[in-house]
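Undergrad: structural data only, the sequence is not supplied:
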């Protein structure tokens, strides 16, 4: 009896204390009762262009309060872009590791309509360094009050190390063109700490091997390679280009009716790329059956001489708007095995994080995708134990990257990060092709360490099914010529050199084979202009012909470029004041050393560099090669004539006692391929 009384008293005390001390509101003036003359209310500041910062649009209203005396009235005139945020300077919200943050408020409108709230962050205030927008939500309002609630979790939605200051943004009208008044009241942000002991590794701090640069700083390019000093065997799994679908919008290689549409000339042109791998998605989302789609893919690979055992197959919708049940995946894989195909890479979902941009819908949260991945993985392994399961991640997002890698560990064999670059027309050529590539490569090395930590003792690796240069700030990458003209060629060439030389990831196939002539940003072939070739076609054509079996160790000097950390996306993990060579190089050799292959890039837009390459223990006496160069930064990437980009380039060899010297000028913004033969 005595123990029961004690327990009863403890329970009563708990509820009494909870009522006395409710969860603390991290927002200043969430009820809008302080300082009645302040416009906007204390704790909030106007944001956006100066012309939109009109105090009279952000007032307290004592005639429309939900509780207390006042509500916050936000007026949005039509065709304006002003909004309001919680003050990150005076009243910052500093998140904690493992923190769960609940945003609650009441709202109503002067008319039915859509408003928006963002949860955003800064890495620092002085200096002001923006971090990620953690969540952006739309909410529909009526003339009556309605309560809204949103939750974010540290370690899943954001990292406290990266997002050190959180703030809220309120938009009375989601559509800037309309006039709307919004009232909000009883605004709160509360914090609780997760009791989950299985905390994520902080990937912002995880150590990784520095990317080898091979060349020391110098005024000119001076490279030495010894044909007898092999660094490692060459992985030849980087020269692939991905299909879109079997019957996608471009109508290649099949029509939606299932008819084969590749001409003999197109077949031959693809075959001439010598692709070592490729990828296709949405095989289970065609007008014909999944089994028929797999058969068609196998048939195409046979026609273009791409091996089956390196190809990546994905079955679900490209936009992650729906998913296939595990049984359907198992049926497709089993069909492949019964037909004797050698397919073994099964990618579960394409960019499954689409909900971050209010797209997709099949996977509202990372946990939804993790559950699906585990179920599909288990189903596939029942019929194909040797099959490799691919997991889709967004490496820069804690929830869709780090969290998935941890929670799904044991159910995936390879990781698909889609390492797209990000540039814009106001970013320099050098910052794009050198800075952005280096940042991505370092991040990929860091992800390798995360994969190892979550999968100890297992051979789990990155094997990418899409990558390329791309654009941000609203610039549509498919229509941006620089994405695929000489800008994009040099960008991809730099990546290919480091991928091949440094074994950062296991393999990669870039985006994409087919497009239309008016959307040339990624595609290699324009289906409405079959005689044209993308400039990137010739990059892959020569790259796949200049990869020997052995990578040679190279040493030397070369001019350096200092990367700007101020360029968004170019910050190097755990490094400051980073400089890299203007001229990344790759030298490989045949096993008998009778052929040496050289690939070297000039990542400066305006500077030519004198170049000397000394080859020791080399018996070659002839050189032949090409240079990829085009002077127009805004040229259309689809070219009629090969010599609009490709020109002969064969520097003379000077014989030495135990080898040869090559001396030449490396032109600005160019890619050079040289073959040395006996």
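TA: Arrived safely. These numbers were taken from a predicted model, which means no experiment stands behind them.

Undergrad: make it CA atoms for all contacts and neighbour counts henceforth
TA: Will do.

Undergrad: quick one: residue 96 is in a strand?
TA: No: using DSSP: H, G, I helix; E, B strand; the rest coil, the secondary structure at residue 96 is coil, not a strand.

Undergrad: residue contacts, the spatially closest residue to residue 150 that is not a sequence neighbour?
TA: Leaving aside its chain neighbours, residue 150 sits nearest to residue 103 (5.1 Å; criterion: CA to CA, 6 or more residues apart in numbering). By CA atoms under 8 Å, 6 or more residues apart in numbering, the residues touching residue 103 are 149-151, 187-190.

Undergrad: now residue 103: which helix or strand?
TA: strand 99-109 (DSSP states H and E).

Undergrad: any buried residues in that strand, and which?
TA: By 16 or more other CA atoms under 10 Å, the buried positions in strand 99-109 come out as 99-109.

Undergrad: ok, the residues you listed vs residue 292, which is closest?
TA: Nearest to residue 292 among these is residue 100, at 47.0 Å by CA to CA.

Undergrad: quick one: that closest one and residue 155, what's the gap?
TA: 9 Å (CA to CA, to the nearest Å).

Undergrad: go on, residue 53?
TA: 35 Å.

Undergrad: same question for residue 392.
TA: 18 Å.

Undergrad: which ones among the contacts of residue 103 map onto helices?
TA: Using DSSP state H, no member of those falls in helices.

Undergrad: show me which pair in the residues you listed is furthest apart.
TA: 151 and 187, at 13.7 Å, using CA to CA across the contacts of residue 103.

Undergrad: so which of the two has more stuff around it?
TA: Between residue 151 and residue 187, counted using other CA atoms under 10 Å, residue 187 has the larger neighbour count: 22 against 15.

Undergrad: check contacts around the more buried one.
TA: Contacts of residue 187 by CA under 8 Å, 6+ apart are 27, 30-31, 103-106.

Undergrad: save those as JSON lines, and put in distance to residue 431 too.
TA: Shown next, in JSON lines, are the contacts of residue 187 (distance: CA to CA, whole Å):
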{"residue": "27", "distance to residue 431": "39"}
{"residue": "30", "distance to residue 431": "43"}
{"residue": "31", "distance to residue 431": "47"}
{"residue": "103", "distance to residue 431": "39"}
{"residue": "104", "distance to residue 431": "42"}
{"residue": "105", "distance to residue 431": "43"}
{"residue": "106", "distance to residue 431": "46"}
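
Undergrad: use this one as the comparison:
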């Protein structure tokens, strides 16, 4: 007679893991359909007595073509892991035909609210028509944290490809628990680190009503957050150089870039062009000279942007040597672009680094070669802050080799969500991620000043059904600049990173989601371009203190010029349809305001009839500025100080 707790390997029971409990229930007891309700078809998850691996039955999982259903451990039977322990999951599987199923671990911090936790792992499992055993091991403190992934659900999918019909059978599931092997790397749990809490300057109120303290300087303005990144030198836009190395960008476009006053930028794939790395360095220097971008704050990434192959340290050394010999001033060298991509997302082009260890070894070798030529060079590490292995673990094993990290804080939000969620709440989450990363950097580099110098970031959202974010207009229109403005206000107020360069400067009409300029159409300007031009020209030198109240969907920043004669106030209204009265109390002599807004959340970014800055009426009385802050708008208020 079979027990419902079929196995106690390592004292961890798996309820009905051998599927011997006789029951008409579908799915079998101990298992639950998960995911979107429309894919929860009970008849696809049944106990099957035909050809079990052991005993009298196995678990039959049917995946019809074009569906996305899957099965998990019943949450009431979730594994509750312990600190310092390793868990090995073993089972037997077979398929109706050859293919690839998937086994993973769905994790939650809380089951009361189903608060998600990062998955400790997900693995493709090759299927054949005969039974085959698979085992996968996770280690607490290396692959997950018990204080975060408090409840773990075993997760099975019959196929890794939703468009492939497949039936998979599973049997004899066991879990073995044992202490982590000797020598297991123990990572720092970010939840144990002290992080700077968010400190809102303003209370919540119905109107924006603030006092700006022009004599109370909080901190210097970090001007480096107003950067914008290039693609490649011979990028997908066909500019600024063609494939033969000829400079083809018009003076009109170069002039437009100069007007942006970019404090920093970044190029990737610099060593992957159709010319020598020395010629590439020359071309970057030429471009910076033409566009007025200071080379001291240019990040250069040499390897191919899809991380399909690496470049030997000798190539990096040659590039740095060229810059030093020509006195170009480049000193920021980012080793690889999103190097975790092929491992996490897959790639048909190849994989330069299969593991974080391979990449860390390469970074150490490149750092040694680069610093041998340029002792004050700064080495950048490509990381995914949301991946334990390609983030936390990589920060630890590569410590000492890198001087800054490039996490690429893309928001990745559903663009059908409410505007306030996209603009305000999503940025709060991003800022929490930034502070967590900052704390980890300090913990792993206690004797070195390591910073966050983000070489790419943007809204990068999509709507259900979008083939890719690049096709969605909201990634570059008013929705984009509302999101960017709130992010940049947070970066200036909290100063959590060294600099940030947004994505991307030169666009291609075939990829409408990005590109604030079209070199092929040099007369065009996007609303994102207008925003960056205003930001970099109007932001002052120091952040001022403020006190008062504002609605929760309002963001604000006040800065003062170096000569203390003018104040610049940036206001963001993330409401989709409600204007807000604004009162700014300071020693104002005169004030003007420029507004960026568009009539629709789907307005075209390059529509000159809606994307130009427009004057906004202001009133100055008794040293106080009043105005009406329109819905879905970014407003720049310039105040001349009174005598």
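TA: That came through fine. Being a predicted model, the structure only gives us computed values, none of them experimental.

Undergrad: thinking again about what came up before, between the contacts of residue 103 of the first structure, which sits nearest residue 359 of the first structure?
TA: Distances from residue 359 of the first structure to the contacts of residue 103 of the first structure, taken by CA to CA, are shortest for residue 150, at 18.5 Å.

Undergrad: what do we get in the second structure for the closest one?
TA: In the second structure, the residue paired with residue 150 of the first structure according to TM-score structural alignment is residue 136.

Undergrad: likewise residue 311 of the first structure?
TA: Looks like residue 311 of the first structure aligns to residue 298 there (TM-score structural alignment).

Undergrad: state the distance from its match to residue 372 of the second structure.
TA: 20 Å.

Undergrad: more crowded one of the two?
TA: residue 298 (25 against 14).

Undergrad: gap between residue 310 of the second structure and residue 277 of the second structure?
TA: 14 Å.

Undergrad: those two - which one has more neighbours?
TA: residue 277 (21 against 18).

Undergrad: chain neighbours aside, what residue packs nearest to that one?
TA: residue 271 (5.1 Å).

Undergrad: number of residues surrounding that neighbour?
TA: 24.

Undergrad: confirm that it sits in a helix.
TA: Yes: counting by three-state DSSP, residue 271 of the second structure is found in a helix.

Undergrad: surely it meets residue 305?
TA: No: taking contacts as CA atoms under 8 Å, residue 271 of the second structure lies outside contact range of residue 305: 10.2 Å.

Undergrad: how far away is residue 39 of the second structure from residue 63 of the second structure?
TA: Taking CA to CA, one finds residue 39 of the second structure at 10 Å from residue 63 of the second structure.

Undergrad: so the two - more neighbours on which side?
TA: Shown here are residue 39 of the second structure and residue 63; by other CA under 10 Å, residue 63 has more neighbours (23 against 15).

Undergrad: aligned partner of the more buried one in the first structure?
TA: Per TM-score structural alignment, residue 63 of the second structure is aligned with residue 76.

Undergrad: how far away is whatever residue of the first structure lines up with residue 226 of the second structure from residue 597 of the first structure?
TA: Taking TM-score structural alignment, residue 226 of the second structure has residue 239 as its aligned residue in the first structure. Using CA to CA, one gets 15 Å for the distance from residue 239 of the first structure to residue 597 of the first structure.

Undergrad: SS state for the aligned residue in the first structure for residue 113 of the second structure?
TA: In the first structure, residue 113 of the second structure lines up with residue 127, judged by TM-score structural alignment. Counting by three-state DSSP, the backbone at residue 127 of the first structure sits in coil.

Undergrad: now residue 127 of the first structure: how far from residue 89 of the first structure?
TA: 11 Å.

Undergrad: for residue 123 of the second structure, list the residues it contacts.
TA: Contacts of residue 123 of the second structure (CA under 8 Å, 6+ apart): 102-104.

Undergrad: would you map the helices across the second structure?
TA: Under DSSP H, the second structure gives helices at 251-260, 277-291, 313-326, 341-345, 356-373, 394-397, 419-420, 426-444, 478-494, 527-538, 608-611.

Undergrad: put together TSV for the ones you listed, with distance to residue 469 of the second structure on each row.
TA: TSV is the format used below for those (distance: least, CA to CA, whole Å):
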stretch	distance to residue 469 of the second structure
helix 251-260	25
helix 277-291	29
helix 313-326	33
helix 341-345	15
helix 356-373	27
helix 394-397	28
helix 419-420	17
helix 426-444	16
helix 478-494	12
helix 527-538	16
helix 608-611	21
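
Undergrad: most tightly surrounded among those?
TA: Mean neighbour count (mean count of other CA atoms under 10 Å) peaks for helix 478-494 among the helices of the second structure, with a mean of 24.

Undergrad: next one: residue 308 of the second structure from residue 114 of the second structure, what distance?
TA: 37 Å.

Undergrad: the two: which is more packed in?
TA: residue 308 (18 against 12).

Undergrad: just give me the match in the first structure for that one.
TA: Checking TM-score structural alignment: residue 308 of the second structure goes with residue 321.

Undergrad: check the contact between its match and residue 358; I expect there is one.
TA: No: counting by CA under 8 Å, residue 321 of the first structure sits too far from residue 358 to count as a contact (10.7 Å).

Undergrad: quick one on the thing from earlier: which neighbours do residue 39 and residue 63 of the second structure share?
TA: What both residue 39 of the second structure and residue 63 touch, as defined by CA under 8 Å, 6+ apart, is the set residue 69.

Undergrad: hmm, back to that, just so I know, which of the helices of the second structure lies nearest residue 57 of the second structure?
TA: helix 341-345 (35.2 Å).

Undergrad: hmm, who's touching the closest one?
TA: 306-308, 347, 350-351, 353-355.

Undergrad: now stretch 69-76 of the second structure
TA: Under CA under 8 Å, 6+ apart, the answer for stretch 69-76 of the second structure is 30-36, 39-41, 45, 63, 106, 111, 151, 153-158.
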